[in-house]
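Asks: got a sequence here, can you build the structure:
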Amino acid sequence: MSSSLILGSFLAASLIGSPALHAADASQASATSELTTPKHRLETLFGELKREREPDKAREISERIRIEWQDSGSASVNLLMQWAAKAMEANRQAAALDMLDQVIALSPHYVEGWNQRATLHYQMGNYRKSMSDINRVLAIEPRHFGALAGMAAILTSAGKDELALRAWEQFLDIYPADRKAQEQLGELEEKLAGNRT
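Replies: Alright, predicted model coming up:
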């Protein structure tokens, strides 16, 4: 499998995340939701993610973070996001883009609206627009590891390996147990070391 395909599949998984909750995930999400505010829950989860060294446990924490990000606090925005996800799955990109534009207009500080539009632009090959949306995601939530993975993938495909390396380093500072990110960082370090000799 080519590195661009690996990066693309990693990007899609990182940016989109898993839409379905398993029973165990639901109970963990329920326990986390007992904390006071979404901001407080995210702070707690990011602390756990940074400390966790076991990849499977870290993945569970990352899924709980994604669940927190998905809830906009608005029933209308949440519904538009569901419709956009279904349109993306059905390869109806223009419809999905229209819905995500509406999400952003209705809720410009909702991080997942920008993130999903970045993912869609990436899938459509609009890397400049995807990178612009990624920058908006990171302005709202600098710890958005999915957006950092997307940024690293775009930078790698553009041949900007040193910048991609920095994006992976930022990703791993937030989510140290992610094996795919560790592999991508290692490959870039080897490539850059080879270029310097």
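Asks: going by C-alpha atoms from here, please, whenever you check contacts or count neighbours.
Replies: Noted.
Asks: quick one: buried residues of the helix ranked longest in the chain?
Replies: Identified as the longest helix of the chain according to DSSP state H is helix 179-196. Under the neighbour-count criterion of 16 or more other C-alpha atoms under 10 Å, helix 179-196 has 181-182, 184-185, 188 buried.
Asks: I have a second one here; can you model it like the first so I can compare?
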Amino acid sequence: MRFFASITILSLVFLAHPAAAQSPVRPKDQKEQAPPAKPNPPRPSSLDELFERLGKAQSEREAEGISNLIERRFSRSGSDTADLLLSRAGEAFGKKNYPLAVELIDRVLAIQPNWAEAWYKRATVFYQLDDPVAAMADLHRALKIEPRHFNAWTGLGHIFMASDDKARALEAYRRVLKLNPQASDVKTIVTRLGPQVDGQDL
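Replies: This next block holds a predicted model:
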């Protein structure tokens, strides 16, 4: 909500003198007039507010915009050094230099051990290194720090599916939809997987 300061209007005083009709009275010095106050910038939405909006999104496009904002929040650690190292890890990952990516993220986690996004990113690298056990461990660490990390839940679902643990995969995917009901790809998986797991204990 924006607030505006009230603007004082200065009235002009006309002298009741015959000469006043011939010589118009100049207004007082412009410097005496208070300039209009600038509106306060809007307060950024909190993560709680963004997740509430995500859960109520009416379209996939709207949900995608909100989820992007959430991911941007996730990607900021509060440490410029940690942020830079994770960015370099991402560059190494893009070049498929996975050992370097792991090394850089290890340094990130030494600085920011409670950064869920760093655990999630390292899990992604471990998965590319064909180490699903380490990947799953890191995903659980990420979710312990931030239980609403929908990308981590999606990653868990993929790992469970790869190991043919359809029940746990379905549980993970449903956690994603609970946070983002408009996630169409995950909805498709749940729609297909649900009947196969029906009747089994999750």
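Asks: let me have the buried residues of helix 179-196 of the first structure in CSV, extended by distance to residue 129 of the first structure.
Replies: Below are the buried residues of helix 179-196 of the first structure laid out as CSV (distance: C-alpha to C-alpha, whole Å):
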residue, distance to residue 129 of the first structure
181, 23
182, 27
184, 23
185, 24
188, 24
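Asks: the residue nearest the centre of the first structure: helix or strand, and which one exactly?
Replies: In the first structure, the residue lying closest to the centroid (C-alpha atoms, centre = their mean) is residue 146, at 1.9 Å. Here residue 146 of the first structure, judged by DSSP states H and E, is contained in helix 145-157.
Asks: in the second structure, which residues correspond to that helix?
Replies: Mapped onto the second structure using TM-score structural alignment, helix 145-157 of the first structure covers residues 150-162.
Asks: ok now the matching stretch, how far from the chain's centre?
Replies: 19 Å (C-alpha atoms, centre = their mean, to the nearest Å).
Asks: what about that stretch, how far off from the first structure?
Replies: Superposed on the first structure, stretch 150-162 of the second structure shows a mean distance to its aligned partners of 0.4 Å (mean C-alpha distance after the TM-score superposition for the first structure).
Asks: counterpart of residue 95 of the second structure in the first structure?
Replies: With TM-score structural alignment as the criterion, residue 95 of the second structure matches residue 90.
Asks: now for that match, how many residues are close by?
Replies: Per other C-alpha atoms under 10 Å, the neighbour tally for residue 90 of the first structure reads 10.
Asks: quick one: it and residue 146 of the first structure, what's the gap?
Replies: 22 Å (C-alpha to C-alpha, to the nearest Å).
Asks: same question for residue 185 of the first structure.
Replies: The spacing between residue 185 of the first structure and residue 146 of the first structure, counted by C-alpha to C-alpha, is 15 Å.
Asks: residue 132 of the first structure too?
Replies: 15 Å.
Asks: please apply the same query to residue 46 of the first structure.
Replies: For residue 46 of the first structure, the distance to residue 146 of the first structure - C-alpha to C-alpha - is 13 Å.
Asks: now swap in residue 153 of the first structure and tell me
Replies: Taken as C-alpha to C-alpha, the span from residue 153 of the first structure to residue 146 of the first structure is 11 Å.
Asks: and for those two, which residues touch both?
Replies: Residues within reach of residue 153 of the first structure and of residue 146 at once, by C-alpha atoms under 8 Å, 6 or more residues apart in numbering, are residue 11.
Asks: for the nearest residue to residue 141 of the second structure once chain neighbours are set aside, give me its contacts.
Replies: In space, and not counting its chain neighbours, residue 141 of the second structure is closest to residue 119: 6.6 Å by C-alpha to C-alpha, 6 or more residues apart in numbering. Residue 119 of the second structure makes contacts with 109, 138-139, 141-142, as judged by C-alpha under 8 Å, 6+ apart.
Asks: and those residues, which of them are in helices?
Replies: 109, 138-139, 141-142.
Asks: ok, back up a step: distance to residue 58 of the second structure added to the contacts of residue 119 of the second structure, as JSON lines?
Replies: As requested, these are exported to JSON lines (distance: C-alpha to C-alpha, whole Å):
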{"residue": "109", "distance to residue 58 of the second structure": "37"}
{"residue": "138", "distance to residue 58 of the second structure": "32"}
{"residue": "139", "distance to residue 58 of the second structure": "29"}
{"residue": "141", "distance to residue 58 of the second structure": "31"}
{"residue": "142", "distance to residue 58 of the second structure": "28"}
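Asks: who wins for neighbours among those residues?
Replies: In those, the most neighbours by other C-alpha under 10 Å go to residue 139, 28 neighbours.
Asks: surely that one and residue 152 touch.
Replies: Yes: using C-alpha atoms under 8 Å, residue 139 of the second structure is in contact with residue 152, at 5.7 Å.
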